[in-house]
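A.B. asks: Provided below for reference: sequence and predicted model.
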Amino acid sequence: MTSRHYLPQHDRSVALWLIACAVVIFGMILLGGVTRLTGSGLSMVEWRPLMGIIPPLSEAEWQAVFDKYRQFPEYQQINRGMSLDGFKVIFMYEYLHRVLGRLIGVLFFVPLLVFALRGMIRPGMLPRLLLLFVLGGCQGLLGWYMVQSGLVDRPSVSQYRLAAHLGLAVAIYGFMLWVILDLWRHPQRPAPSNDYRSGLGVGAVALVALVYLMILSGALVAGTDAGFAYSTWPKMGPTFVPEGLYAMEPAWLAAFEDVTTIQFNHRLFAYLLAALLVGFAVVVLQRETQPRIRWAALGVVAALTLQLVLGISTLLLHVPVPLAAAHQGGAVLLLSSTIFLAHTLLRRASAHA
C-alpha cells in the first residue's frame, strides 16, 4: 500500500509533518518541566483519557475538583489552606500538559493515516512511524503511572518514574528527529564504510547515548530536588567534593536517592561530557572538510556552551523556574545537535562513498 503511489518528493511532505510533531513534543518537554518546577503535577488526581480534555467549566465543578485534590497528600502536607484561586493556577499547568499530550496523539495519528492511505510513505518507513505512535501511547500510560506515585504517601512523584517518563519523551523526540533527517536528505545510497569516517560516525552515536544518559541524570536531580542542595559553583559549599558522598547503605543507592551524591554526580558527568564533546568536535574539524559536517560540529559546541551557562546559572540563582525550564530545553537542544552530527557523519553524500 505504501509503495503504490510513492514518489521521492513525498519524503519532504512527510518530513514537514514530523517536524511539526517534533516541535510540539519539544514544547511538551518544556511544559512538563514547568509543571514539575511549579509543583503542579499532582493537581489532577484522576486520569480521564477521554473526558479529561474538558476542564471544569463552572464554579461548582471547580470546587468539586478542588475537594478531590484536598483528599491527597500534597494538599494535606504542603498546600493546606490553599485557596480555590491558587488551585486553579497549578491545575491549569497540569491540565495543559495533559491536553497537549492528547493533541500530539491526534497530530501524529491523523496525518499518518492519510499519508499511509495515499501511499506517500517511503517503503520500509511505515513500521518506524507505527513504532513512534505506540511509544507515544506508552508515554501517556507512563505519565499517569508517575503521577500515581505522588498520590499515595508522600506528596512527590518517584524520581525513578520521573526519569522514565522524561527519558521516554526524549527518546521519542530523538528517534523522530533521526527519521526526519533520513527523509529530508533522501539517503537512498549506502554510507561509506572505509577509513576513519566510519569510526567518527560510531563515536558520534556513542556521544548521543551519553547526552541521553546526562538527561536522565538531570531527571534524578529534578525528581529529588537535588538542585536546591548546593547553590554554589564550582565548589559544592566550601569544597569541591562535599562531605557525605555515598553515605547511604548500600552505598550505590546514594547515586539515586541522596541529594548530595546526585548533584555531585550530575556535575561530574557534565564535566566529562563537555570534555568529550569538545574533543570530538576538534577531531571532526581537523579531519573533515565538508562544510555541513564542520557546521554540525560547531553546532554541538555552541549548544554545549549554552547548556553549561544555563546549568551553572540555574544553580547559582537557586533554581528559578524560567532558567531551570530553559536548562531542560537546552539539554534537548544539545541532544538534537549531537544527533544531527551523528546523522551527518553516517549519511554522507555519494561523493564520499
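C.D. replies: Nice, thanks for sending it over. Here the structure is a predicted model, which is why all the values come from computation and not from measurement.
A.B. asks: contacts, neighbours, all on C-alpha from now
C.D. replies: Will do.
A.B. asks: Now do the helices for the stretch 1-150 of the chain: every range, in order, please.
C.D. replies: With DSSP state H, counting those that start in this stretch, the ranges of helices along the stretch 1-150 of the chain come out as 10-37, 59-69, 73-77, 84-117, 126-148.
A.B. asks: Redo these as TSV? Include distance to Phe240.
C.D. replies: Below are those laid out as TSV (distance: least, CA to CA, whole Å):
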stretch	distance to Phe240
helix 10-37	27
helix 59-69	42
helix 73-77	35
helix 84-117	37
helix 126-148	34
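A.B. asks: Tell me which of those helices sits nearest to Pro291.
C.D. replies: Closest approach to Pro291 among these (CA to CA): helix 10-37, 22.5 Å.
A.B. asks: Buried residues, the closest one. List them.
C.D. replies: 10-11, 13-15, 17-19, 21-22, 24-26, 28-37 (16 or more other CA atoms under 10 Å).
A.B. asks: What's the local residue count around Asp67?
C.D. replies: 12 (other CA atoms under 10 Å).
A.B. asks: Spit out the contact partners of it.
C.D. replies: The neighbourhood of Asp67, defined by CA atoms under 8 Å, 6 or more residues apart in numbering, contains no residues.
A.B. asks: What spatial separation is found between the residue most central in space within the chain and Leu334?
C.D. replies: Geometric centre of the chain, nearest residue: Val170, 3.4 Å, by CA atoms, centre = their mean. According to CA to CA, to the nearest Å, Val170 and Leu334 sit 12 Å apart.
A.B. asks: where along the stretch 251-353 of the chain do the helices fall?
C.D. replies: 254-257, 259-287, 291-316, 321-346.
A.B. asks: do you know which of these lies nearest Pro123?
C.D. replies: helix 321-346 (20.2 Å).
A.B. asks: want to compare, so here's the second one:
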Amino acid sequence: MIVNTDPFKRFIEIWLYTMFILIFLIVAVGGLTRLTDSGLSITEWELFKGVLPPLSDDKWIFYFDEYKKIPEYTEINYNMTLSEFKVIYYWEYGHRILARLIGLFSIVPLIYLFLKYKNERKNIYKYFLIFILICFQGFLGWFMVKSGLVNNTDVSHYRLALHLSVALLIISLVYWFLISNLNIKKFLFKIPNRVLNIFLILIVIQIIFGAFLAGLDGGLLYNTWPDMNGFVVPSDVSFKDLFSLDSTNNPSVIQFYHRKIAYVIFLFLIYFNYLFLKKGMDYKIFIILNLAILFQIALGIITLLSGVKISFASLHQLGSILVLTSVITLVYKNN
C-alpha cells in the first residue's frame, strides 16, 4: 500500500509498483512465447520499426518468407500455413511491444523527476540502473533470438537462461527499491547471513537450471515423480556425467539436479520454519515464504506429470518470481 504523502516519494512508489507489474507481465508473455515456440517468428531486431504489426497481405507474406529461411521452419515447421504463422508472430510481436513500453516507462518518468525535483537528484541516480539493465536486456533478447536463426532450430539454452536471469535481476532490483521506500520493519532476531546467502544462491541456481530445462525441452524426458521413469538417477546418464561441465547440455542431468536442488530448498524451508517459530519472528513473511516455495514445488511436480502442459509450465515460471521476492524480503528484513 502506498502511504507516503511526500509527492516525490509517492511518485517513485507508484512508478516502482507499475514497473514491477509490467516486468512481471513481460516475464509471463516471454514464457508463453517460449512455450508456444514463437520466439523465432520475427527474424529481425527491428529496434525502431515494427511498432505496428503487418497491415497488408504483402507484409504478412514478407515476414512469412523471412521465417521460411531459418532452420526452425525448414526442419520442423515446413507444413505451417500463413494463418498458423500469424499466431506465433503475434506472441513474439506482443513480447516486443511490451518490451518497448517497459523501456519508455523506465526512463520517461525518471527524466520528469530529474527535471522537476532538482533537490532530489542525488536520490534519483540509482534508479537509472533499472533503465540501463533494461537496455541491456533488449540486447540480450536479440542475442538470444540470433542464436536460433542460422544453424539451430532453437535458441541457445545458455542465452535463454541469461535472458531470463537478467529479467529476474531487474524485477528483483525494482522490488528491492520498492520495499526500501516502504520502510519495512527489520527483524529483531537475525538469521545467520551465511545460511541466508546460501539459500539465495540455491534459489538463483534453481531458476537457471529451470531455464536450461526450458531451453532444452528437458521437462519432456522424465514425466514421473518422485522417481525418474523408475530410476533415482536417469538411466541414460553415467555417474561421471553428473560431475561433468559438458552435462549442462544434457537435459537428463539438468532435470536430475533441478529436482534435487528443490529438495535441498525444502530442507532450508524447514530450518527457517524452526527459526521463525522459536524466535517468534514476523509471521507474515513466514506464511508467504512457505506458500511461495510449497506452491512452486507443487507446480513443478504437476508440470512434470502433465508432460509440461503450457498453463502449468507458465505458472511454474511465474512462481519463481514469488519465491525470489519472498527471499529478497527475508534478506532485506534481516539486514
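C.D. replies: Thanks, I have it. Everything quoted here is computed from the prediction, not taken from an experiment.
A.B. asks: Any chance of TSV for the helices of the stretch 251-353 of structure 1, columns mean neighbour count and distance to Ala209 of structure 1?
C.D. replies: Formatted as TSV, the helices of the stretch 251-353 of structure 1 follow (neighbours: other CA atoms under 10 Å; distance: least, CA to CA, whole Å):
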stretch	mean neighbour count	distance to Ala209 of structure 1
helix 254-257	19	19
helix 259-287	18	11
helix 291-316	19	14
helix 321-346	22	9
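A.B. asks: So which of those is nearest Thr239 of structure 1?
C.D. replies: Using CA to CA, the nearest of the helices of the stretch 251-353 of structure 1 to Thr239 of structure 1 is helix 259-287, at 11.5 Å.
A.B. asks: related to what we said a few turns ago, most tightly surrounded among the helices of the stretch 1-150 of structure 1?
C.D. replies: helix 10-37 (a mean of 19; mean count of other CA atoms under 10 Å).
A.B. asks: what range in structure 2 does that helix sit on?
C.D. replies: Mapped onto structure 2 using TM-score structural alignment, helix 10-37 of structure 1 spans residues 8-35.
A.B. asks: distance from the matching stretch to structure 1 after superposition?
C.D. replies: Compared with structure 1 after fitting, stretch 8-35 of structure 2 has a mean deviation of 1.0 Å; criterion: mean CA distance after the TM-score superposition for structure 1.
A.B. asks: what residues are up against Trp17 of structure 1?
C.D. replies: Pro111.
A.B. asks: Repeat that for Trp252 of structure 1.
C.D. replies: By CA under 8 Å, 6+ apart, the neighbours of Trp252 of structure 1 are Tyr246.
A.B. asks: How much space separates the counterpart of it in structure 2 from Asn250 of structure 2?
C.D. replies: Counting by TM-score structural alignment, Trp252 of structure 1 lines up with Ser244 in structure 2. From Ser244 of structure 2 over to Asn250 of structure 2 the distance is 10 Å, taken as CA to CA.
A.B. asks: which one in structure 2 is aligned with the residue nearest to the centre of structure 1?
C.D. replies: Match for Val170 of structure 1 (TM-score structural alignment): Leu168.
A.B. asks: Its match touches Ile321, doesn't it?
C.D. replies: Yes: here Leu168 of structure 2 reaches Ile321: they are 7.2 Å apart, a contact under CA atoms under 8 Å.
A.B. asks: so how far is Ala324 of structure 1 from Gly299 of structure 1?
C.D. replies: 22 Å.
A.B. asks: same check, this time on Leu316 of structure 1
C.D. replies: Relative to Ala324 of structure 1, and taking CA to CA, Leu316 of structure 1 is found at 11 Å.
A.B. asks: got it, and Phe340 of structure 1?
C.D. replies: 25 Å.
A.B. asks: cool, Met28 of structure 1 as well?
C.D. replies: Taking CA to CA, one finds Met28 of structure 1 at 15 Å from Ala324 of structure 1.
A.B. asks: swap in Phe72 of structure 1?
C.D. replies: 27 Å.
A.B. asks: What is the aligned counterpart of Thr232 of structure 1 in structure 2?
C.D. replies: Thr232 of structure 1 maps onto Thr224 in structure 2, by TM-score structural alignment.
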